[in-house]
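Asker: What follows is a predicted protein model with its sequence.
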Amino acid sequence: MPKQRGRAPDTIEQDFLDAIERLKAGLPQHPKHKEWLKKRGSVPISISSVAREAGRARGLIAAEDSKYQKVRNLVLLEAGETGIEPGNRQDVIADLRAQVAELRAELRSVRDHAAYHFKMRSEAEKRVQDYRGRYERLQRKVERSAPRGPVISLFPEDEG
């Protein structure tokens, strides 16, 4: 008995997207595609091959006004078709909003990263100034105490 699949739109769309990835990677699961892979070396990406690989009806992505316009556009893009029209305005707006949200998150991450490095650099510069002052004090101390001997106290509290 064949495996029953859910009817959730996201599951169907995910089946198509997984099929596209498998075909692009050259790892098909459908027996006909495996045979093509042995004979030809690759499986052409088309609406029919993607639907067959996904185990779904090709009518779901074949029509211009299909419910899975995003998948259809991706298949046509992978197949090298030109003049692919985006879906309706709401789809375009939703895609753009998603891109804006991703870019804002990336910008926030980059700003946080830059602030961290600025803070670390400021702290390093302070330590450099501190070490430079210590070095200069020690060098003066060596110059003053050179005639007394080779041992120099590095800590002021040791001197009496």
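Answerer: It's in.
Asker: Every contact and neighbour count from this point should use C-alpha atoms.
Answerer: Fine.
Asker: Quick check: residue 69 vs residue 101, distance?
Answerer: 22 Å (CA to CA, to the nearest Å).
Asker: So which of those two has more stuff around it?
Answerer: Neighbours per residue, other CA atoms under 10 Å: of residue 69 and residue 101, the larger number sits with residue 69, 21 against 12.
Asker: and the more buried one, how far is that from residue 62?
Answerer: 9 Å.
Asker: Show me what the helix or strand encompassing residue 115 packs onto, helices and strands only.
Answerer: Residue 115 belongs to helix 89-145 when elements are defined using DSSP states H and E. Helix 89-145 sits against no helix or strand, with contacts defined as 3 or more CA pairs under 8 Å, 6 or more residues apart in numbering; DSSP states H and E.
Asker: switch to 10 Å and redo it
Answerer: helix 69-79 (3 or more CA pairs under 10 Å, 6 or more residues apart in numbering; DSSP states H and E).
Asker: what angle separates the helix it packs on from helix 89-145?
Answerer: 70 degrees (axes from the mean of the first three to the mean of the last three CA atoms, to 10 degrees).
Asker: Packing partners of helix 69-79?
Answerer: Helix 69-79 packs on helix 9-25, helix 47-54, helix 59-62, helix 89-145, going by 3+ CA pairs under 10 Å, 6+ apart.
Asker: which of the ones you listed sits most buried?
Answerer: Stretch with highest mean neighbour count among the helices and strands packed on helix 69-79: helix 47-54 (a mean of 22; mean count of other CA atoms under 10 Å).
Asker: I'd like to know which elements it is packed against.
Answerer: Going by 3+ CA pairs under 10 Å, 6+ apart, helix 47-54 lies up against helix 9-25, helix 31-40, helix 59-62, helix 69-79.
Asker: returning to that earlier point: Serialize the helices and strands packed on helix 69-79 to TSV and add fields for distance to residue 77.
Answerer: Below are these laid out as TSV (distance: least, CA to CA, whole Å):
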stretch	distance to residue 77
helix 9-25	11
helix 47-54	11
helix 59-62	13
helix 89-145	16
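Asker: next, the one to line up against it:
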Amino acid sequence: MPRRPKNQHQDPVEKDFIDALERLRNRQPQHPDLAKKAKLGTLQINVTTVAQEAGRSRTLIGMDDCRYPRVRAAILAEKADVASVVETRTAEDVIRRLRDDRAALAASLRASESENAALLLRLRDVERAAQREIGIAERRATNGQGGRARTGLNTGASQVIPLR
């Protein structure tokens, strides 16, 4: 009887998992949700996505003592390889990152403008108060009161203003 090659999988479920893993590696999944993620560049290869792509239960490959340990080992090895490789960026990733940066900068600008407006209002209030104090000091100097506080009593020489 002829022997089968080692790389040929005898179990059809295991073959489904291996084929799904290969499609995910090639960024060509058949599952609609995973195809969207692949297009956006957010597709990750893990136990859940491989099971979803294969159309099989995650529990068959999800635990250490699972039914298909070779498939699980291949998935975990792929995850380790992906983590060690520098992330390649697609145009969509760059555009998304730039849009996020722009939104953050716009929010920061709005906060700065709001703070500046509040500071400007406070500065105007302080300027008005300073002008008021300058006016009071000038009137005191011309009235001869100097630095004395107003008591309402005529303690100094009275100033009579002629009518004519």
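Answerer: Sure, I can see it. Only a predicted model underlies this, so the values are computations on that prediction, with no experimental measurement involved.
Asker: Need the TM-score from the superposition.
Answerer: TM-score of the superposed chains, computed with TM-score structural alignment, normalised by the length of structure 1, equals 0.43; 73 aligned residues with a CA RMSD of 1.9 Å.
Asker: Now do the shared contacts for residue 69 and residue 62 of structure 1.
Answerer: Common contacts of residue 69 of structure 1 and residue 62 (CA atoms under 10 Å, 6 or more residues apart in numbering): residue 75.
Asker: Quick one: the helices in structure 2, in order.
Answerer: Using DSSP state H, the helices found in structure 2 span residues 12-25, 32-40, 47-54, 69-84, 91-143.
Asker: could I get those as JSON lines with mean neighbour count?
Answerer: Output for these, formatted as JSON lines (neighbours: other CA atoms under 10 Å):
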{"stretch": "helix 12-25", "mean neighbour count": "18"}
{"stretch": "helix 32-40", "mean neighbour count": "15"}
{"stretch": "helix 47-54", "mean neighbour count": "22"}
{"stretch": "helix 69-84", "mean neighbour count": "15"}
{"stretch": "helix 91-143", "mean neighbour count": "12"}
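Asker: one step back: of the helices and strands packed on helix 47-54 of structure 1, which is nearest residue 129 of structure 1?
Answerer: helix 9-25 (55.4 Å; CA to CA).
Asker: and the angle for the closest one with helix 31-40?
Answerer: Going by the same axes, to 10 degrees, helix 9-25 of structure 1 makes 20 degrees with helix 31-40.
Asker: residues in contact with residue 124 of structure 1?
Answerer: So residue 124 of structure 1 contacts 118, 130 (CA under 10 Å, 6+ apart).
Asker: let me redo that: residue 104 of structure 2
Answerer: 98, 110.
Asker: How about the one 5 residues further on?
Answerer: Under the criterion of CA under 10 Å, 6+ apart, the contact partners of residue 109 of structure 2 comprise 103, 115.
Asker: for the helices and strands packed on helix 47-54 of structure 1, which one sits closest to residue 126 of structure 1?
Answerer: Here helix 9-25 is closest among the helices and strands packed on helix 47-54 of structure 1 (CA to CA), at 51.8 Å.
Asker: other SSEs contacting the closest one?
Answerer: Using 3+ CA pairs under 10 Å, 6+ apart, helix 9-25 of structure 1 sits against helix 47-54, helix 59-62, helix 69-79.
Asker: As JSON lines, those with distance to residue 136 of structure 1 would be great.
Answerer: Output for the helices and strands packed on helix 9-25 of structure 1, formatted as JSON lines (distance: least, CA to CA, whole Å):
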{"stretch": "helix 47-54", "distance to residue 136 of structure 1": "73"}
{"stretch": "helix 59-62", "distance to residue 136 of structure 1": "76"}
{"stretch": "helix 69-79", "distance to residue 136 of structure 1": "66"}
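Asker: Surely residue 51 of structure 1 touches residue 15?
Answerer: Yes: if you go by CA atoms under 10 Å, residue 51 of structure 1 and residue 15 touch, sitting 8.9 Å apart.
Asker: between the helices and strands packed on helix 9-25 of structure 1, which gets nearest to residue 38 of structure 1?
Answerer: Among the helices and strands packed on helix 9-25 of structure 1, helix 47-54 sits nearest to residue 38 of structure 1 (CA to CA), with 15.7 Å.
Asker: Quick one: work out the angle between that closest one and helix 31-40.
Answerer: Using the same axes, to 10 degrees: helix 47-54 of structure 1 against helix 31-40 is 120 degrees.
Asker: measure the residue nearest to residue 18 of structure 2 when sequence neighbours are not counted to residue 48 of structure 2 for me?
Answerer: Spatial nearest neighbour of residue 18 of structure 2, excluding adjacent residues (CA to CA, 6 or more residues apart in numbering): residue 71 at 6.6 Å. Separation of residue 71 of structure 2 from residue 48 of structure 2 (CA to CA): 12 Å.
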